[in-house]
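Engineer: Test case, fold it:
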Amino acid sequence: MSEFLSDADFTRFRDLIYNESGIHFSESNRTILESRLKERLKAEKIETVGQYFSHVRSDQEELKVLLDAVTTNLTRFFRNAAHWQTFENYVLPDLVKYKREKGDRKFRVWSAGCSTGEEPYTIAMQLLDLLPPGFDIEILASDLSLKSVLTGQQGFYPDSRVTGIPEKPLAKYFDKKDGGYQVKDSIKKLVTFDYHNLKHDSGKRNLDVVFCRNVLIYFDEPAQKVVVDRFWNAMANHSFLFIGHSESLFGMKTQFSFLKTDWACIYAKDV
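Structural biologist: Below you'll find the predicted structure:
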């Protein structure tokens, strides 16, 4: 047992974080929670874990900071090439055909768990490059980490963070600045960033595509089911869901259909 974090304290924080966000800490990743708590106690100049627990319970802003601290924001532009190939070669042609038949000229996409913005900006670049003229683009990007959301809103990325972007879109959609690259307004205006906890309904409806990659792994099965059902309710009758390549809805009672394309496996809603 850790001298810093007793079993009782671990249970209290584990349950608090789960109840507030759906993020599940097991014994195997207890050390991650412990290191994040040490950082917050130091930052707040609080001496004991018990005092910090009382502080978090009485201060909603500090609770948000804690939830931010325990999330892992690992991302990059064009992450998982197979998904972008599926998006380009299967999802977009299918949706363009369907929308033309319905007379719908708006593409609505949600990047849920968008981290620092690389994913929604990749979506924006893809849509601008691949959609035929006459379609409006609306991209919602949300995350539990307010710090990450603010980074995405700013749209500035150091040189090391743009290595995954091909040369042509990098020149087309970014301006070179000292030490990095700034997303151009032509891309920024398509993306709306928002702080959002997936435990709650986003209020969005009729979404054509939802990206929620490498987020469900932080939830236990009941919380995963809640999130996936919320996606179903938010999505249009003919739409597509992307989750992480190591994630699956297998064994979950869900209304989504499993879809195996030539490039990657995704999920579809078609009612």
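
Engineer: can we go C-alpha only for contacts and neighbour counts from here?
Structural biologist: OK.

Engineer: ranges for the strands of the stretch 151-271 of the chain?
Structural biologist: Listed in chain order, the strands of the stretch 151-271 of the chain (DSSP state E, counting those that start in this stretch) span 156-158, 174-177, 180-183, 191-195, 207-212, 235-243, 257-260, 265-270.

Engineer: Identify, out of the ones you listed, the most deeply packed stretch.
Structural biologist: For the strands of the stretch 151-271 of the chain, ranked by mean neighbour count under the definition mean count of other C-alpha atoms under 10 Å, the leader is strand 207-212 at a mean of 24.

Engineer: Which residues does that strand contact?
Structural biologist: 95, 107-114, 231, 234-236, 238-244 (C-alpha atoms under 8 Å, 6 or more residues apart in numbering).

Engineer: To compare against the first, here's the next sequence to fold:
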Amino acid sequence: MSRASRGLTPEQVAALAPACDAPVFDVEVFRAVGAFVVRNLFPAETVAAWQAAWAEFQANTLAARKVGFNKVAVEEPLPPVLATMYESPEHRAVARAMFGPDVGLYNHRFVIKDQFSRDPVFLHQDYCYHLGFPEKASFFTPLSVCGRENGGLEFFLGTHQYGYLGDAGEIDPEAFPAWPSILPELNPGDLVVMDSSTWHRSGPHLGGPDRILADTIIQPASDPSTVAMVCGENGPVNRIDRSAAAGLFKRSRTTRMKELTAELSRLQGGSD
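Structural biologist: Below is the predicted model of the structure:
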């Protein structure tokens, strides 16, 4: 994804917004606005197989799922059919259009709004939470209808042009010009592609079915944070040990925050 093309104003991005929702993926529109909705990309039989695997997984494993800090993220190991969704010919074709013949996997998970996670998710970008280089994108693959009522995703087009904002957390849109946003109504068979620097959020689940989305993060295979190949053969020469990511720094903002939190807890405990 070339950064050279990212010089559009909010008004220019708004003019392009209708073109980012279509039956055929347009990589140039995607690069310009930072998100793209591909309609009816996957064959019905492929979607049916994914949905059947999800229904079994939900009934057998997720009825009492483990809810972590990120309540929408499914932490339980996925069954093989769901764990390898990104290997579909349709996913691979879009991935090649973005990054060429060699595409790597950064992460694959599900983000859902179910009985354990009805709350909204604040406005944020994903790149600030990642390792490796910024050339990353998410594939959001819905296995349910996803829209405003059941906590669908809203994308702020053009915001990927800012890149990394220097920190991680809830973005204040009032600190920036007003960028156009879309909240697409998705059906199983659709695909949303999002630049990892694009701002996005989701509203509360107010009704309707659980919102079920696979979230697959892809990147050029040469990125050292690649964990598997989506397509191609030329993976990274050097790799980051993702399992040891928490220990990459001797000192950092994160370790300092942990130290300060521990010190605060000690002082509060001493004053009782």
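
Engineer: Can you calculate the TM-score here?
Structural biologist: Once superposed, chain against chain, the TM-score is 0.28 (TM-score structural alignment, normalised by the length of the first structure); 128 aligned residues with a C-alpha RMSD of 6.0 Å.

Engineer: hang on, the earlier thing: please name whichever of the strands of the stretch 151-271 of the first structure is nearest to residue 39 of the first structure.
Structural biologist: Residue 39 of the first structure lies closest to strand 191-195 among these, at 22.2 Å (C-alpha to C-alpha).

Engineer: re earlier: turn the strands of the stretch 151-271 of the first structure into a markdown table, columns for distance to residue 55 of the first structure.
Structural biologist: What follows is these, written out as a markdown table (distance: least, C-alpha to C-alpha, whole Å):
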| stretch | distance to residue 55 of the first structure |
| --- | --- |
| strand 156-158 | 34 |
| strand 174-177 | 41 |
| strand 180-183 | 38 |
| strand 191-195 | 22 |
| strand 207-212 | 32 |
| strand 235-243 | 35 |
| strand 257-260 | 44 |
| strand 265-270 | 42 |
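
Engineer: Surely residue 45 of the second structure is in a strand?
Structural biologist: No. Residue 45 of the second structure: not assigned to a strand; according to DSSP: H, G, I helix; E, B strand; the rest coil it is helix.

Engineer: closest to residue 57 of the first structure out of the strands of the stretch 151-271 of the first structure?
Structural biologist: Across the strands of the stretch 151-271 of the first structure, residue 57 of the first structure has its closest neighbour in strand 191-195 (20.0 Å, C-alpha to C-alpha).

Engineer: by contact count, what packs against that closest one?
Structural biologist: Here strand 191-195 of the first structure touches helix 118-130, strand 136-143, helix 146-154, going by 3 or more C-alpha pairs under 8 Å, 6 or more residues apart in numbering; DSSP states H and E.

Engineer: Looking at those, which is nearest to residue 42 of the first structure?
Structural biologist: helix 146-154 (18.7 Å).

Engineer: Now do that closest one and strand 136-143, the angle between them.
Structural biologist: 150 degrees (axes from the mean of the first three to the mean of the last three C-alpha atoms, to 10 degrees).

Engineer: where along the first structure do the helices fall?
Structural biologist: 7-21, 30-44, 49-58, 60-70, 81-86, 92-102, 118-130, 146-154, 167-173, 185-188, 221-234 (DSSP state H).

Engineer: buried ones in the fourth one?
Structural biologist: Put plainly, it is helix 60-70 of the first structure. 62-70 (16 or more other C-alpha atoms under 10 Å).

Engineer: can you check the fifth one too?
Structural biologist: Taking 16+ other C-alpha under 10 Å as the neighbour-count basis, helix 81-86 of the first structure is seen to contain the buried residues 82-86.

Engineer: go on, the first one?
Structural biologist: Counting neighbours by 16+ other C-alpha under 10 Å, one finds that the buried residues in helix 7-21 of the first structure are 10, 13-18, 21.

Engineer: Give me the angle between that helix and helix 30-44.
Structural biologist: Using the same axes, to 10 degrees, helix 7-21 of the first structure lies at 80 degrees relative to helix 30-44.

Engineer: Against which helices or strands is helix 7-21 of the first structure packed?
Structural biologist: Using 3+ C-alpha pairs under 8 Å, 6+ apart: helix 7-21 of the first structure touches helix 49-58.

Engineer: So which bits of the helix it packs on are buried?
Structural biologist: For helix 49-58 of the first structure, by 16+ other C-alpha under 10 Å, it's 49, 52-53, 56.

Engineer: circling back to that earlier point, let's have the buried residues of helix 81-86 of the first structure in TSV, adding distance to residue 149 of the first structure.
Structural biologist: As requested, those are exported to TSV (distance: C-alpha to C-alpha, whole Å):
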residue	distance to residue 149 of the first structure
82	26
83	23
84	22
85	26
86	26
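
Engineer: Could you verify my assumption that residue 17 of the first structure touches residue 67?
Structural biologist: Yes. Between residue 17 of the first structure and residue 67 there is a contact at 7.0 Å, judged by C-alpha atoms under 8 Å.

Engineer: returning to that earlier point: so for residue 34 of the first structure, which of the strands of the stretch 151-271 of the first structure sits nearest?
Structural biologist: With respect to residue 34 of the first structure, and counting by C-alpha to C-alpha, the nearest of the strands of the stretch 151-271 of the first structure is strand 191-195 at 24.6 Å.

Engineer: Would you mind listing the outside residues contacting that closest one?
Structural biologist: For strand 191-195 of the first structure, the surrounding residues in contact (C-alpha under 8 Å, 6+ apart) are 120-121, 124, 138-146, 149, 152-153.

Engineer: Would you format the buried residues of helix 49-58 of the first structure as CSV with distance to residue 177 of the first structure included?
Structural biologist: Output for the buried residues of helix 49-58 of the first structure, formatted as CSV (distance: C-alpha to C-alpha, whole Å):
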residue, distance to residue 177 of the first structure
49, 43
52, 41
53, 42
56, 39
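
Engineer: Looking at those residues, spot the one nearest residue 226 of the first structure.
Structural biologist: Nearest to residue 226 of the first structure among the buried residues of helix 49-58 of the first structure, counting by C-alpha to C-alpha, is residue 56 at 25.0 Å.
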